[in-house]
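> with the sequence up front, the predicted model follows.
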Amino acid sequence: MPHAPALVVGSLLGRLPYGMSSLCLVLFIVAQTGSFGAAGVVAAAAALAAALGAPLLGRVIDRRGQTTVLLAAVAVHTAGLITIVAVGRADAPVIVLAVLAAVTGAATPPLSPCLRTLWPVLLGDRGAVRTALALDALVIEAVFIGGPLAVAVIVAIASPSAGLLVAAALALAGTLLFAVQPPSRDWRGSARRGRGPSPLVAAGIRTLLIGAFGLGIVFGTLEVALPAFGAERGQPGIAGVALAAIAAGSAVGGLTYGARTGGTSAGTGTASRGAADVRPLYLALIAALPLAVAPLLLADSVLALLILAPLAGLAIAPLTAAENELAGTVAPPGTVTEAYAWMLTALVGGVGAGNALAGALVEAAGWRTALAVACGCALLGAVVTLARRRTLTPS
């Protein structure tokens, strides 16, 4: 696998802004307007547009390949982040910032689904692919550890706007490194008949979207509620540290998941066996998610928050890895990149909904109310997913 290290490094650098941009946007808009409600609207615009853009980019990639689409997307995305900083510093209206954020979010380079579609090509063996997906979930956790910590440092020594500019530079560098690698340049999706089916025709994909949306609501709420927690105590940078602590807990969960499942399906050879292996674990993890996050409501000090934060993250990486494995199994042939993109769409759409909802609730009732509502949404998503568990079988 001569190109795998460059692909992983490129995807890590290019996805690091995933852990930076939303938090930077919230802190930047609060600094410019003094309103968490306005910050929630702008962050939600970026997230919801990213959610809508991801499956469209995924479908184009399935038809046209990765490199051209990635390069075009990162050009728009980078320019958008820079423009938000310039226009925001000029005291532009919130609606203008929201529109710019939407354009920027819609052009987020879909590095996660692109990398996931390359693993079967690079590795072949199903057990190795499962391990790679677990490791990819850990890469994402590295993003959500390093990203918020980077924001905390940048805000402390410079400003939230500087954080957005750093995110733009990282997105550009990482996407360029990924897109020029031969496996990315050479990859083409499986042929479809005519326009071909959407992965949404698979009931199992629709079930997975419900759980991903609930997880996204939790993420989006934390991105607004934790800065509000810090603002109450005069420590706005603590939000980055707390988000990093949650991601660290998630990384521990991901390592445990990878160690447990890495070799269980090697050589089995069938999609049915793979789906059956991971489905019970996925269902247990999605049920555990709201129970793991809810104790954050008890935090009455920074120390308590930082103690509870890693526990809140334990289920996240293994849940993401199991979800992605199931998505690759239940998606119709020829729709794998688009299926992974829809998973990202549901997650990021939930982030946008959580941003907007939390912004309004923080202004009206405080950060605890916002987080309690998010836990309730995640619980509802888990209940619906469990009720639809029989759909999680190969197409």
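Nice, thanks for sending it over. Just so it is clear, the structure is predicted and the values come from calculations on it, not from any experiment.
> when you work out contacts or count neighbours from here on, use the C-alpha atoms and nothing else.
Fine.
> how long is stretch 307-323 end to end?
With CA to CA, to the nearest Å as the measure, stretch 307-323 spans 27 Å from end to end.
> try stretch 286-302
Its first and final residues considered, stretch 286-302 spans 27 Å by CA to CA.
> my guess is residue 27 contacts residue 162, does it?
No - contact criterion CA atoms under 8 Å: residue 27 and residue 162 do not qualify, at 11.2 Å.
> between those two, tell me which one has more neighbours.
Neighbour totals were compared for residue 27 and residue 162, and residue 27 leads with 29 against 18 (other CA atoms under 10 Å).
> any idea how far residue 39 is from that one?
Relative to residue 39, residue 27 is positioned 8 Å away (CA to CA).
> swap in residue 314?
28 Å.
> who's more crowded, these two?
More crowded of residue 314 and residue 39, by other CA under 10 Å: residue 39, with 31 against 25.
> this is the other structure I want to compare:
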Amino acid sequence: MTHVTPTPQHASPSTAEGPGLLRIAGLPYFLIAFIARLPFAMMVVGVLTVVVSARGSLSLGGLTSAAVGLGTACFGPLLGAAADRFGQRTVLLVLALANGAMLVVFTLVVYAGAADALVLVSAFGIGATAPQVAPMSRSRLVTMIADRMPQAVRARTVSGTMAYESAADETVFVFGPFLVGILASALAPWAPLVGAAALTVVFVGAFALHPSARAVSLHRGVDGRAPSAVSELFTPRVLIVVIGILGVGMFFGTMLTALTSFMADRGAPEQAGLLYGVMGVGSAILALGVAWLPSRFSLRARWLVFSGILLGGSLLLLRVDTPEMMMLALAIMGIGIGPTLVTQYSFGAARSPLGRSATVMTMLGSGIVVGQSLGAAVAGELAESAGTTSALLLPIIAASVAFVAGLVNWRLSAAEPRVASV
């Protein structure tokens, strides 16, 4: 397993002794990596917006979003493995061009009145070629920490890095749907996907060409092969993290869709994004705060505590009947979801087999997208057929998945060495 073991301490990625991560990677890296992950956050909502607008079918829109997630599930981990094997630069450059093209092709297919099957196939292509910048960035930064920072500060730097990366994801996943709404309203329903295509080509391309893309784990041989077996990716200790993060993705998709239905019942569906932002902003702030939690508050305990807060907040959805009560429930859930995500990614970094960091991080990133896509599709169908009250049950189920995975992880972590601080 990887020698990077996140033992959270009071430090951020840029304040450790010796050269800090900010100095090693450079400020432009973080700016480029942040913008480059924005198209990924726009895909699912953008696809749904275009299909519903052009075809007038919420059902087809939900299936199309699910097709994007399916494409990511099938190819995301394979692309991560290719990045581990051949380096991120080549893989990301190919994906930037392919995904930009697929976003434009999908838009043309939808408006050309093509058969629904072709719409679904092109949506699958968007997911299959999605350049998952966030997992690649995590892998790249963890490699830099492991290979270029002193052993004494690696653990707390990994913790701070996972906190930053998760906060960046939270910000992007809140701002992405908001940007889709702005572009769709101000220009046209197709504008978000065309904009995402442009951002993909320019900023994912820049992310691929950044000098840090040459960083390859010292554990890789001269031929690029990893010393660990592929079977190590499918151990219970790795898979439970994937299942837990899948629950978080399901929560994102079901909550946003059910919230949209909730506000539509009150004649203000356009305000769903604003209410959703209450959870997103709080979640991002708390995610950053994880780096300052005491080390005696172990990772496995954090998963249980914060996913428990998420589950407790989601139970309030059973009694919500006003936007004000919904805001309160969202605020409580925001306290839990950000730190839960940071903790899960920290476990992913700690449990990655040697030389396969990008593969594991991409598996986790795919879990979020798959969960979000499937959650949105199921919630949309349920809201349309059975009403908002039924749809609001789905975020509770998703939060339960994350919490139960935390319980299983508690047992699995008990057998790990104490130095791992899990």
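That came through fine. This is a predicted model, so every value here is computed, not measured.
> show me what counts as buried in the helix or strand harbouring residue 308 of the first structure.
If you go by DSSP states H and E, residue 308 of the first structure is part of helix 302-313. Neighbour-count burial for helix 302-313 of the first structure, with 16 or more other CA atoms under 10 Å as criterion, is recorded at 305-313.
> tell me which strands and helices that helix is in contact with?
The helices and strands touching helix 302-313 of the first structure, judged by 3 or more CA pairs under 8 Å, 6 or more residues apart in numbering; DSSP states H and E, are helix 238-261, helix 271-293.
> quick one, that helix and helix 271-293 angle?
Angle, helix 302-313 of the first structure to helix 271-293, by axes from the mean of the first three to the mean of the last three CA atoms, to 10 degrees: 160 degrees.
> what's the following helix or strand after helix 302-313 of the first structure?
Going down the chain from helix 302-313 of the first structure, the next helix or strand is helix 316-330, by DSSP H and E.
> and that next one against the second structure, how far off on average?
Superposing on the second structure and averaging over aligned pairs (mean CA distance after the TM-score superposition for the first structure), helix 316-330 of the first structure comes out at 1.2 Å.
> got the contact list for that helix?
130, 133-134, 136-138, 141, 202, 204-205, 208, 250-251, 253-254, 257-258, 271, 274-275, 278-279, 281-282, 285-286, 289, 336, 339-340, 343, 392-395 (CA atoms under 8 Å, 6 or more residues apart in numbering).
> what does residue 62 of the first structure align to in the second structure?
In the second structure, the residue equivalent to residue 62 of the first structure is residue 84, according to TM-score structural alignment.
> pretty sure that match sits against residue 353.
No - using CA under 8 Å, residue 84 of the second structure is not in contact with residue 353, being 11.4 Å away.
> residue in the first structure matching residue 165 of the second structure?
With TM-score structural alignment as the criterion, the equivalent of residue 165 of the second structure in the first structure is residue 136.
> and that match, how many neighbours does it have?
By other CA under 10 Å, the residues close to residue 136 of the first structure number 23.
> which element is it on?
Going by DSSP H and E, residue 136 of the first structure is in helix 126-157.
> how big's the offset between that helix and the second structure?
Once fitted to the second structure, helix 126-157 of the first structure is off its aligned match by 1.6 Å on average (mean CA distance after the TM-score superposition for the first structure).
> show me which residues of that helix are buried.
126-152, 154-155.
> got the contact list for the closest residue to residue 17 of the first structure other than its chain neighbours?
Nearest non-adjacent residue to residue 17 of the first structure, counting by CA to CA, 6 or more residues apart in numbering: residue 167, 4.8 Å away. Listed by CA under 8 Å, 6+ apart, the contact set of residue 167 of the first structure reads 16-17, 20-21.
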